[in-house]
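Engineer: For reference, the sequence and a predicted model appear below.
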Amino acid sequence: MRYMLLFHYGEASEETIGPEQMAAGMRAFASYAATLEQAGVLVSGQVLQPSSASTTLTCADGEPRIQDGPFADTKEQLGGVIVIDVPDLDAALEWARQAPPASWGTVEIRPGAVHIEAGAWVPSS
């Protein structure tokens, strides 16, 4: 079963938390990704640029509306995602528990419904 681990946490920069803490966070993510890869459960992963680099698009009355910056005005932002393929929710929870953002933010675990593989929709089960 595919699960997406969505990492929500307060955004920080090297200027706000310091270069040592930023480097430690990057090492923690790299180590976590390597562990997932070695276990054979990593499907994909992505650490996102700050929400200030985002652009949102909505359509109202058939007209696109484009907005720069984050859509949600929240304390925590979506900072990255990892897709894993594991037998069940218990396994997904164990991997989420080990994710670095579990100690400084929130890890949302969401099962996949379908995914695209070789150009076709495939149920995630």
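Structural biologist: That came in fine, so what should we check first? Numbering: from 1, shown residues only.

Engineer: CA atoms for contacts and neighbours, from now on please.
Structural biologist: Will do.

Engineer: what about Phe29, how many residues close to it?
Structural biologist: Neighbourhood size, Phe29 [other Cα atoms under 10 Å]: 16.

Engineer: In space, what's closest to the most centrally placed residue in the chain - neighbours in sequence excluded?
Structural biologist: For the chain, the residue nearest the mean C-alpha position is Val81 (1.7 Å; Cα atoms, centre = their mean). Excluding the flanking residues, the one nearest Val81 by Cα to Cα, 6 or more residues apart in numbering is Leu6, at 4.6 Å.

Engineer: Downstream of the helix or strand containing that neighbour, the next helix or strand is which one?
Structural biologist: Leu6 belongs to strand 2-9 when assigned by DSSP states H and E. On the C-terminal side of strand 2-9, the closest following helix or strand by DSSP H and E is helix 14-17.

Engineer: take a look at this one as well, against the first:
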Amino acid sequence: MKNYLLSVYQPDGPTPGPEVLGPIMTTVAALKEEMRAAEAWVFDGGLFPPDTATVVRVTDGDVGMTDGPYVEGKEHLGGFTIVRAADLDAALEWGRKLAAATTLPIEVRPFQ
């Protein structure tokens, strides 16, 4: 079994209100329980908005830090789930389910 990162990309802007987010989070919680029951769930977490990020970069031996995300975009990494799956097809199935639950794009990537 390999571990796969399911990255959740969300649009920049304000968080949707509880009338939108509530039902989504209920569906995500049910999917998480399904993952646990299948012994696929390893770890997950949500992230604060990109403006809370600090980028640490080494240039010519000097370490510098800047506030905010390292790239400008219309989407940002909002959270992630790590699953254990037999192969890429199984991980993609979890990715499909997570995309349906969150209504957001999911990137599926294997760990080395």
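Structural biologist: Cool, the structure landed. On a predicted model such as this, the values are computed, not experimentally measured, just so you know.

Engineer: which residues does Arg5 of the second structure contact?
Structural biologist: Arg isn't right for residue 5 of the second structure; it's Leu. Counting by Cα atoms under 8 Å, 6 or more residues apart in numbering, Leu5 of the second structure makes contact with 80-83, 107-111.

Engineer: let's see it at 10 Å
Structural biologist: Contact analysis of Leu5 of the second structure by Cα atoms under 10 Å, 6 or more residues apart in numbering lists 42-44, 80-84, 91, 95, 106-111.

Engineer: Counting residues, which helix of the first structure comes out longest?
Structural biologist: Scanning the first structure for the helix with the most residues, using DSSP state H, yields helix 19-39.

Engineer: how many degrees apart are the helix or strand where the residue nearest to the centre of the first structure lies and helix 19-39 in direction?
Structural biologist: Using DSSP H and E, Val81 of the first structure falls within strand 77-85. Counting by axes from the mean of the first three to the mean of the last three Cα atoms, to 10 degrees, strand 77-85 of the first structure points 20 degrees away from the direction of helix 19-39.

Engineer: Just want the angle from strand 77-85 of the first structure to strand 2-9.
Structural biologist: With the same axes, to 10 degrees defining the directions, strand 77-85 of the first structure sits at 160 degrees from strand 2-9.

Engineer: mean shift between strand 77-85 of the first structure and the second structure?
Structural biologist: Strand 77-85 of the first structure, aligned to the second structure and superposed, deviates on average by 0.8 Å (mean Cα distance after the TM-score superposition for the first structure).

Engineer: quick one, what contacts Leu77 of the second structure?
Structural biologist: Each residue near Leu77 of the second structure by Cα under 10 Å, 6+ apart is listed here: 7-12, 46-50, 69, 106-107.
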